[in-house]
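A.B. asks: Predicted model and sequence follow; I will ask about them next.
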Amino acid sequence: MSYHAPVLVVTDDESSPTLAALTDAGLSAVLASSWPEAGDAIGRLRPSAVVVDSGMPVAALETLARRIAPLQPYVPLIAIGTDGGLPENVMPFSADQRDLIHLAPRLRAALRVRTLHATAMRRLSDPGDLADQSGNDPLQDATVLLIGRGAVYPSLSVALGERVGVVGALSIEAAAKHLNVRDLDGIVLAEGFSPRVVDAFLTVLSEDTRFRNLPIVVGIPAPHGSFELPNLEFVDGDAARIVGAALPLVRQRAFEAQLARTLASLDAGGLLDPRTGLLTEAAFERDFATAVYQAQTRGEGLSVARFVLHRADRRAVNDAARIISRLMRKMDFGTLQTDGSLLVVFAATDLRNAQAIARRLSSVIRQTAHSARREARIDPDVSVATLLPDESARAILTRVVQQDRRRAAS
């Protein structure tokens, strides 16, 4: 992979191992700058990424981070050997020189996010549209899988839950189920598992391309194995330190997911909602009217399910929509309505089969979607209606809404 803009290494050591490691990795031009000159070097070189060597004063790092944050496209900022209290756009990296072999893979993964951002900016007729979509902190839409059963698990759950959506798993088996049914922005593996189990779990993740680039923060001492996981961090400390190491990596991953959904929407001619991966409301209305007409003409079945997530916040609703987008059949389609309800159309499906499919989707949402309010259980109310002879698209939608209202009244 080639990058035309240079990678800037901020260091006061002319023989810096960091500089040597990145140069040997075959990245595009790797240039060095001293700490006092770093700000001017960024303005002059407009680097594709910035790597700060260990030892840079925290105040100087904060100034550098503020300089880099507004740059477009995204400029990754990696700080080596820093500990806690980092600016939001600074990603940590271990100070252990033996780990420098993993620095280039982490940088390549970050640069792929930059390339994705540049692609989205180029393809949008108005790049301001992308700024509107990603103007909020990507963490507001991020979900992290927390695995553990030790004493630190409750404090980790609270600390993570204050910033991101959290899906909890008390076993590796439960974690595997979550990984297979939903999109996640990171994994935090807490104590409670033997080194052998941790080693096996990380090996499986490194061998699966779906999870290889996930941020993975492990809150126990590193096992002896070596893993091809560019965003893997081992943090020995309390919940605050673990969360502090995880959030910058999770933020980058969530931003990458936003960009991927935006590009998918562009590929579909703007018919997909970049927040959810489902159809926009306008596209849904058009496709639904066509589907009803074709079903009536051909004498085929067609059913509609409406999912209502009472007391759920916007993150949980978007989360549920993305779960449905991932799990529904290729022949089906759906949308997230402005009132927060989800409509899913099951093509060529009678009422009995539609009810079974809707129950399965509802069960997955109940088990894996979580509200920011930890006490609020996400338990969707589901209404299903099937198309009657000579019924219009508007009529079947009215019926499915009325079913939900009757259920609420009772």
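C.D. replies: Looks like it came in fine. Nothing here was measured: the structure is a model prediction, and the numbers come from that model.
A.B. asks: CA only for contacts and neighbour counts going forward, please
C.D. replies: Will do.
A.B. asks: my read: Pro221 touches Phe234, true?
C.D. replies: Yes. Under the criterion of C-alpha atoms under 8 Å, Pro221 makes contact with Phe234 at 6.7 Å.
A.B. asks: Where do the helices of the stretch 151-300 of the chain begin and end?
C.D. replies: Here the stretch 151-300 of the chain has its helices, by DSSP state H, counting those that start in this stretch, at 153-161, 172-181, 195-207, 239-267, 281-298.
A.B. asks: got TSV for the ones you listed, with distance to Arg359 too?
C.D. replies: Output for the helices of the stretch 151-300 of the chain, formatted as TSV (distance: least, C-alpha to C-alpha, whole Å):
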stretch	distance to Arg359
helix 153-161	28
helix 172-181	15
helix 195-207	30
helix 239-267	26
helix 281-298	22
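A.B. asks: how about those helices in a markdown table, adding mean neighbour count and distance to Val52?
C.D. replies: Listed next are the helices of the stretch 151-300 of the chain as a markdown table, based on neighbours: other C-alpha atoms under 10 Å; distance: least, C-alpha to C-alpha, whole Å:
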| stretch | mean neighbour count | distance to Val52 |
| --- | --- | --- |
| helix 153-161 | 18 | 26 |
| helix 172-181 | 14 | 33 |
| helix 195-207 | 16 | 27 |
| helix 239-267 | 22 | 15 |
| helix 281-298 | 16 | 45 |
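A.B. asks: try this one next to it:
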Amino acid sequence: MSHQGPIILVSSPTPAALTAALSDANLFPVIDAAWSEVAEAVERLQPAAVVVSGDYEERAMAALAGQISAKQPYIPLIVTDPSGPLPRNAISFASLEGQFDRLVPRLRAALRVRTLHATVLRRIAADPELRGSLARTDPLDEATVLLIGRGSGYPALSVALGERLGVVGTLSIEGAARHLNARDLNGIILGEGFSPRVVDAFLTVLSEDARFRNFPILVTVPGVTAGYDLPNLELASGDPLRAVDDALPLIRQHAFEARLGRTLQSIDAGGLLDPRTGLLTVAAFDRDFATAVYHSHDRGSGLSVAKFAFDQNDDRVLMDAARIVSRLMRKMDFGTLQDDGSIIVVFAETDLRNAHAIARRLSSVMRQTSHSARRESRIDPTVTVATLLPNDSARAVLGRLSQDGRRAAS
């Protein structure tokens, strides 16, 4: 499956600066299409991306977005200076005084997601289950963003974001750095409460780190310019809540890219990893745990197990918690998301005391994520820890873990 194709430019009239920017990028041939012929052009040309500029009718835009979203691999749809509400898969781009130089890096970042999608589709061509898993839900349902701020607009931003995706909040740039290094995130919202100098230093550090260069970043601090090597940087010039709406398609795109990355990891691991969580599948966990118990007895080494149980029957909460564990657990450890919604992690060569300390650190990170403004929608696991005793079987350890969990819950 080839990901090559032209860029379809839908505009009336076409801004000269936009044409020049796309031509100078030298990515693919750029083909102009009127609104009356764009549907036929998408079917015939199988474009790599579609760029819309100028006025449009909402009904026509919705039809184009629906047609594009049904295509595989992913086709980026970018709308410059939108004049009205956009469909959920349309990425907005605000030109600065009619300049489109920043459009090219944003388009390149989106095309990298398309290339990754094409690679995954090629490798799972014979696996219909994995193909279906890529489109099972809206990627935004499993996205988590970092909200940084301490100004008056922070509560409103927190509520607006929490209604749609997971939110990790912090009041300082130092706290933000810790979260960025410790967990998987899909975007950054930088609210008021910081000076332009502090914001400049933070954005400069992000632009110099390849891990965060393509992050969706929304800045609501006045006086900040877009002069950074950050293709998905958005500046809120008006209502911050409206700016959040404009940033969601970029966050969705990044969450989809993360989903593709986990799928590739699962493929490389021979299907032993769950592409939703990055943890072992239940069958692989059972096999590895039995082997770990056998070797621990044979070598006389320690082994402990932790169970994280959740009151919420919320798939988004469970997926986020599982990905936190997958990211933060030690390389020697392994875990799985059980069918009952609990997460079990095995700590190799670890006694009970150290296992408690590790489990507390994991649960502490989980509790810093919320999925709405309500306290009951925050991730708040009940943690139970057990250690391997002489003559214990794998089943005995897990059975004791479940019994201790029931006592802890009561």
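C.D. replies: Arrived safely, thanks for sending. Keep in mind the model is a prediction, meaning the values are calculated, not measured.
A.B. asks: Select, out of the helices of the stretch 151-300 of structure 1, the one closest to Ala59 of structure 1.
C.D. replies: helix 239-267 (17.5 Å; C-alpha to C-alpha).
A.B. asks: now the closest one: how far from the chain's centre is it?
C.D. replies: Centroid displacement of helix 239-267 of structure 1 relative to its chain, using C-alpha atoms, centre = their mean, to the nearest Å, is 5 Å.
A.B. asks: how big's the offset between it and structure 2?
C.D. replies: Superposing on structure 2 and averaging over aligned pairs (mean C-alpha distance after the TM-score superposition for structure 1), helix 239-267 of structure 1 comes out at 1.0 Å.
A.B. asks: so what secondary structure elements neighbour that helix?
C.D. replies: Helix 239-267 of structure 1 makes packing contacts with strand 91-93, helix 103-123, helix 153-161, strand 216-218 when contacts are defined by 3 or more C-alpha pairs under 8 Å, 6 or more residues apart in numbering; DSSP states H and E.
A.B. asks: in the stretch 301-410 of structure 1, which spans are helices?
C.D. replies: 314-327, 351-368, 393-409.
A.B. asks: Tell me which of the ones you listed lies nearest to Leu387 of structure 1.
C.D. replies: Among these, helix 393-409 sits nearest to Leu387 of structure 1 (C-alpha to C-alpha), with 6.3 Å.
A.B. asks: Rebuild the helices and strands packed on helix 239-267 of structure 1 as CSV, extending it with distance to Gln403 of structure 1.
C.D. replies: Converted to CSV, those look like this (distance: least, C-alpha to C-alpha, whole Å):
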stretch, distance to Gln403 of structure 1
strand 91-93, 49
helix 103-123, 41
helix 153-161, 34
strand 216-218, 44
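A.B. asks: Between Pro221 and Phe234 of structure 1, point out the one with more neighbours.
C.D. replies: Between Pro221 of structure 1 and Phe234, counting by other C-alpha atoms under 10 Å, Phe234 is the more crowded of the two (19 against 12).
A.B. asks: Look up how far Ala409 of structure 1 lies from that one.
C.D. replies: Separation of Phe234 of structure 1 from Ala409 of structure 1 (C-alpha to C-alpha, to the nearest Å) stands at 52 Å.
A.B. asks: what do you get for Asp99 of structure 1?
C.D. replies: Distance from Asp99 of structure 1 to Ala409 of structure 1, by C-alpha to C-alpha: 61 Å.
A.B. asks: and if you look at Leu387 of structure 1?
C.D. replies: 24 Å.
A.B. asks: out of these two, which sits in the more crowded spot?
C.D. replies: Leu387 (23 against 7).
A.B. asks: Give the equivalent position in structure 2 for the more buried one.
C.D. replies: Mapped onto structure 2 by TM-score structural alignment, Leu387 of structure 1 lines up with Leu388.
A.B. asks: Tell me which residues touch its match, please.
C.D. replies: 293, 302-304, 397 (C-alpha atoms under 8 Å, 6 or more residues apart in numbering).
A.B. asks: Would you point out the most distant pair within those residues?
C.D. replies: Maximum pairwise distance among the contacts of Leu388 of structure 2 (C-alpha to C-alpha): 12.8 Å, between Gly302 and Val397.
A.B. asks: joint contacts of these two?
C.D. replies: 387-388.
A.B. asks: quick one on the thing from earlier: which one, of the helices and strands packed on helix 239-267 of structure 1, ends up nearest to Phe193 of structure 1?
C.D. replies: Here strand 216-218 is closest among those (C-alpha to C-alpha), at 11.0 Å.
A.B. asks: quick one: contacts of the closest one?
C.D. replies: With contact meaning C-alpha under 8 Å, 6+ apart, strand 216-218 of structure 1 is reached by 186-190, 231-235, 242, 245-246.
A.B. asks: rerun at 7 Å
C.D. replies: 186-190, 231-235, 246 (C-alpha atoms under 7 Å, 6 or more residues apart in numbering).
A.B. asks: how about those in a markdown table, adding distance to Glu88 of structure 1?
C.D. replies: A markdown table is the format used below for these (distance: C-alpha to C-alpha, whole Å):
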| residue | distance to Glu88 of structure 1 |
| --- | --- |
| Gly186 | 16 |
| Ile187 | 18 |
| Val188 | 18 |
| Leu189 | 21 |
| Ala190 | 22 |
| Asn231 | 16 |
| Leu232 | 18 |
| Glu233 | 17 |
| Phe234 | 19 |
| Val235 | 18 |
| Ala246 | 11 |
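A.B. asks: now, which of the residues you listed sits nearest Arg108 of structure 1?
C.D. replies: Closest to Arg108 of structure 1, out of all of these and judged by C-alpha to C-alpha, is Asn231, at 10.5 Å.
A.B. asks: For Gln265 of structure 2, see how far away Gly166 of structure 2 is.
C.D. replies: From Gly166 of structure 2 to Gln265 of structure 2 the distance is 23 Å (C-alpha to C-alpha).
A.B. asks: So which residues of the stretch 1-150 of structure 1 form helices?
C.D. replies: 17-24, 38-45, 58-68, 103-123, 127-134.
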